[in-house]
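**Q** model this:
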Amino acid sequence: MNTAGKTRLSSTCLPGRRMSPSSVPMISATSQFSGSPENRLRLFAGLVVLALGTIMAPVASAQTVLLRGNNADPNTLDPHRAQSIYEMNILIDIFLPLTMYGADGVAVPGAAEEWSISEDLRTYTFSLRPGLRWSDEVELTAYDFEYSFRRLFDPTTASAIAYIFFVIENSEQVFRGEKPADALGVRALDDRTLEISLVEPAMYLPQLLAHPSAAALPRHVIEEHRRNWTRPGNIVSSGAFVLSEWRTQEKVVLEKNPYFFNAEQVRLDRVEFLPITDMESALRRFRAGELDINWGFPPQKIEWLRENLPSETHTFPQLSLYYLSLNLKADVLKDPRVRNALSMAIDRRLIGDKFSKLGNPPAYGLVLPGTRNYGEVAKPEWSSWPMEKRRAHARDLLVEAGYGPDS
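**A** Okay, the predicted model is just below:
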């Protein structure tokens, strides 16, 4: 197994996302703004808190516009139905969850200005910021969050992402249609207070709630426009930006939301997400000045980029994993000795250093180093052995299982 990941960046002024422990490719233009490094670091979230030294491109219209490569066109901008990282990149800028990620990966206040935890660690009480509004000036309250969580787990929504929140009390039963929506462990106590009850303690909940699918959604807009509620002109937002244009396979355009709670700190007037699936094309457009930033670049170009565009090329960590999935119905793979031998024989470090060329650290389980509140990640004893010893032991296991040279 090898840890790997992809850039996740937010164009808002809030703290952005940083995950670990794998190296991730990104290209970005250098900052065109003057002023002290401290002032530049306030420009916007996902980039600056990671000290990437990026990116604002003033244009002739006197607006500040970010041109961002996004790898693919979104299938939907409904946070409960979105699945791809390319959709999440946009949704992070449109909707404000209860929490956001700080530069160190710790959850910081988003729509909630503070929260408390019960003694048994199973009940979280969130206090919303005063004066929150949707981009159409309608008041945003804790009841919007209550409605949104019920919609997330509603069987008719058929959300493919709802399962990550099954730690919420009765969420799985509501999702399966076994209990009514009002049994869900999410309750608005008043306009500014939201209570979330859990099946068991989950110290990662504040980090989890930073996911766009946990943001409040505008009930008044959804009930009026139904499945068309995410179209430009219909959709309203709570984040730093609001959707103004969506041309399929061309671009998604976001405009600054003047009713965002921290709008005065947002330095961008507009963000344009350009769906460029081919990394070679993205690199060419970046070098031509048609992109300010792009998620990813051709892996085979990493050495050239580091030599020729060192200040524009950045790799940084994200919690992500590549792994091989085995068919345990196959007779040969039912024997744990065979599976262990295969795992021993894979040179994870070689794959990370030579194949991806990004130095992805090896992983020996599904829980990775850097997972917050997890403690030390267990590794098999053989993980520290030299490859020659590991392969010799793997051969012994295969012989023991009946798969030697003569079998």
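
**Q** Only C-alpha atoms from now on, for both contacts and neighbour counts.
**A** Will do.

**Q** helix or strand right after the host helix or strand of F149?
**A** Using DSSP states H and E, the element containing F149 is helix 142-153. Later in the chain than helix 142-153, the nearest helix or strand by DSSP H and E is helix 171-175.

**Q** Wait, a strand at V332?
**A** No. With DSSP: H, G, I helix; E, B strand; the rest coil as the criterion, V332 is assigned helix and is not in a strand.

**Q** Please identify the nearest residue in space to it, excluding sequence neighbours.
**A** Nearest residue to V332 in three dimensions, chain neighbours excluded: V338, at 7.2 Å (Cα to Cα, 6 or more residues apart in numbering).

**Q** before we move on, back to that, which strands or helices does the helix holding F149 pack on?
**A** In terms of contacts (3 or more Cα pairs under 8 Å, 6 or more residues apart in numbering; DSSP states H and E), helix 142-153 is packed against helix 171-175, strand 186-190, strand 193-197, helix 219-225.

**Q** go with 10 Å
**A** strand 123-128, helix 171-175, strand 186-190, strand 193-197, helix 219-225 (3 or more Cα pairs under 10 Å, 6 or more residues apart in numbering; DSSP states H and E).

**Q** Show me what counts as buried in the longest one.
**A** Translated: helix 219-225. Using 16 or more other Cα atoms under 10 Å as the test for burial, helix 219-225 gives 219, 221-222.

**Q** okay, these in a markdown table with distance to E250 next?
**A** Shown next, in a markdown table, are these (distance: Cα to Cα, whole Å):
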| residue | distance to E250 |
| --- | --- |
| R219 | 29 |
| V221 | 26 |
| I222 | 26 |
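
**Q** Touching, I293 and N70? I think so.
**A** Yes. Between I293 and N70 there is a contact under Cα atoms under 10 Å: 9.1 Å.

**Q** Overlap in contacts, these two.
**A** In terms of Cα atoms under 10 Å, 6 or more residues apart in numbering, I293 and N70 are both contacted by the residues 273, 282.

**Q** These two - which one has more neighbours?
**A** I293 (28 against 25; other Cα atoms under 10 Å).

**Q** Now the second one, please; I'll put the structures next to each other:
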Amino acid sequence: MKFRLKMAVSALALGLATTAFAADVPDGTTLAEDQSYTFWLLDAIKSIDPQINTDVEGSDILRNLFEGLYNEDGDGQLVPGVALDHSVSEDGKTYTFTLRDDAQWSNGEPVTAGDFVYAWRRLADPATASEYAWYMELMQVENAAAIIAGDMDPSELGVRAVDDHTLEVTITTPLPYFPQMLVHGSTFPVLQSVIEEHDDDWTDAGNLVGNGAYTLTEHQLGERVVMEKNDTYWDSDATVMDTLTALTINDGNQALTRYLAGELDRVDIPAGQYPRLKEEYPNQAVSTPYNCSYIYMLNVGDKGPEALKDANVRRALAYAIDRDIVVDRILQGGQRPSYNWTHWAVAGFERPELDWADDMDQAARLEKAKELMAEAGYGPDNPLALTLQYNTSDDHKKIAIAASQMLKAIGVDVTLDNYEWKVHTDRMQNQDFDMARYAWCGDYNEASTYLDLFTSYSGHNNGEFFSDAYDQVMRDSKTADDPLPLYQEAERILADQMPIIPIYHYANVDMIAEDIRGLPQNNVNNTWYGKNLYRVAE
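**A** So this is what the prediction gives:
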């Protein structure tokens, strides 16, 4: 038996919202003549190839140039993208997606199920060398693990085109959140003929062919990305915003200055400035929960410092950080102190009780940290020397300076090392670091998007924390009727072994121009689409 999920009758079962697909402009609204949106990027986009990109900022670009099976609305609910609906087999392992027949590439060719098959095989193919290849394995797509390991041909991946408008996906384990995973950029389709024609240059402006609401007209690396409305997009008639421009500005204070000068329509608020800006600009300064966690990743692998192979040392480092100072004195934007990995606002998640978080105050944690360091042979007379690496940002620098002072109190001499984003991430991927600033933003709104990262098969476990017990807990969670107790056990393992130093859970702290409408305020993933935006007349 199969059951069919139709928009009109089963939105609740799928989690699909029935709201408007593109800009939902209220009756009587007077639109501005200028329909352009300019937003801020802290760092250069490393890649705008859907199967290669790993960055949040890159995902914001991809989401406008390409479109996957489903999108999210302003509340984080799924809405149709290229897929109109899907059916699921009784055993929960076969998904059949019905694709819209009016989806087109920006060159006018139709978007077909075969384009998704090509993209998904490309993602899993070791020849692509994608850091997100593991996402196919997380999605439990049939044969993904063997293909990623090089033991099976990509053609054996559990995805096939039944016909041009019917896509079938076979997974090995039922995942109730499987549809939610399909909003991630790595699952977006790409056009094989364009990649074969242009090879690595296929993402250049003028070469790139996408199926999203916008086309790429300019990309000056580290300076700007410009996207123009795509008239071949299936919902272009309901897309109001004509031009999207992303400006790369490595200095957050400079970006704020340019926002206040009217050069940007959205910018992150620098650390410590939200209270003042909320008072001065109450209709522009906003803070909402954001599905990201900020940590210092510890290199516990073969290339890491010998001292960090000792879990007691790692716990001491974590205990010594005063998160309340970071959140209340440095950031001041609605962020929350973090003693675990998974963001507090993730749907269905409850943090387990953790001794160091719940049974100790900061003074007790600091004393325990000193004891643990002394047991390991370190202290003021024999300090442990470590390097803390972070990417260019005044906020990251302020937190790193504070952390270095806190760690000095337990006998750790910290050298701060600052790199531009690409160098920073390359060094992390090569395990060329001691401690490194890291943040993870959930690929979907479910705890596994965090906890899978520290499995041995993860593509982002740059600190090389490998634990058979942890792997088993996460494998068991895939088949559990209620995975929460297993997620909590995974968090307890992380708290015991401490391969990371949790710092804080994000809030989205922004200045948004008063005449911009359509940015999500109730979506914890902060998933936004230019096609939903519009500018009103002042």
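
**Q** Spatially, what comes nearest to the counterpart of G110 of structure 1 in structure 2 if we skip its sequence neighbours?
**A** In structure 2, the residue paired with G110 of structure 1 is G81, using TM-score structural alignment. Using Cα to Cα, 6+ apart and skipping residues adjacent in sequence, the residue nearest G81 of structure 2 is Y70, 4.3 Å away.

**Q** Pull the contacting residues for that neighbour.
**A** 16, 77-85, 179-184, 188.

**Q** How much space separates the spatially most central residue of structure 2 from T170 of structure 2?
**A** Geometric centre of structure 2, nearest residue: C441, 3.4 Å, by Cα atoms, centre = their mean. C441 of structure 2 sits 27 Å away from T170 of structure 2, going by Cα to Cα, to the nearest Å.

**Q** how close does whichever strand or helix holds V226 of structure 2 sit to structure 1?
**A** If you go by DSSP H and E, V226 of structure 2 is part of strand 224-229. Following superposition, strand 224-229 of structure 2 is found to deviate from structure 1 by 1.4 Å on average (mean Cα distance after the TM-score superposition for structure 1).

**Q** helices or strands next to the helix or strand immediately after that strand in the chain in the packing?
**A** Per DSSP H and E, the first helix or strand lying C-terminal to strand 224-229 of structure 2 is strand 243-248. On a contact count with 3+ Cα pairs under 10 Å, 6+ apart, strand 243-248 of structure 2 meets strand 36-41, helix 56-65, strand 214-220, strand 224-229.

**Q** So which of the ones you listed is nearest N291 of structure 2?
**A** Closest approach to N291 of structure 2 among those (Cα to Cα): helix 56-65, 11.3 Å.

**Q** Find me the equivalent region of that closest one in structure 1.
**A** By TM-score structural alignment, helix 56-65 of structure 2 lines up with residues 85-94 in structure 1.

**Q** Buried residues, the matching stretch. List them.
**A** 85-94.

**Q** Could you point out the residues of structure 1 onto which the helix or strand where I493 of structure 2 lies aligns?
**A** Using DSSP H and E, I493 of structure 2 falls within helix 484-497. Residue correspondence for helix 484-497 of structure 2 in structure 1, counting by TM-score structural alignment: none.

**Q** Which part of structure 1 matches stretch 437-455 of structure 2?
**A** Per TM-score structural alignment, stretch 437-455 of structure 2 has no counterpart in structure 1.

**Q** cool, and stretch 97-106 of structure 2?
**A** Stretch 97-106 of structure 2 maps onto residues 126-135 of structure 1, going by TM-score structural alignment.

**Q** And stretch 398-413 of structure 2, by the same measure?
**A** Residues of structure 1 offer no counterpart to stretch 398-413 of structure 2, counting by TM-score structural alignment.

**Q** Please point out which parts of that stretch sit buried.
**A** 399-400, 402-404, 406-408, 410-413.

**Q** tell me which element the residue nearest to V332 of structure 1 falls in.
**A** helix 336-345.

**Q** Check what contacts that helix and list those residues.
**A** For helix 336-345 of structure 1, using Cα under 10 Å, 6+ apart, the contacting residues are 1, 324, 326, 328, 332-333, 364, 380, 382-383, 385, 387-403.

**Q** what's S28 of structure 1 in contact with, if anything?
**A** Contacts of S28 of structure 1 by Cα under 10 Å, 6+ apart are 47, 52-56, 68-69, 286-287, 291-296, 309, 311-314.

**Q** So what's the residue count around whatever residue of structure 2 lines up with P362 of structure 1?
**A** Residue pairing (TM-score structural alignment): P362 of structure 1 is matched to P337 of structure 2. Close neighbours of P337 of structure 2, defined as other Cα under 10 Å, add up to 20.

**Q** How about G68 of structure 2?
**A** 22.

**Q** Skipping adjacent residues, who's closest to whichever residue in structure 2 pairs up with S171 of structure 1 in space?
**A** When structure 2 is aligned by TM-score structural alignment, S171 of structure 1 is paired with A144. Nearest residue to A144 of structure 2 in three dimensions, chain neighbours excluded: E137, at 5.2 Å (Cα to Cα, 6+ apart).

**Q** is it true that the one you found touches D125?
**A** No. Taking contacts as Cα under 10 Å, E137 of structure 2 lies outside contact range of D125: 11.9 Å.

**Q** Thanks a lot, see you next time.
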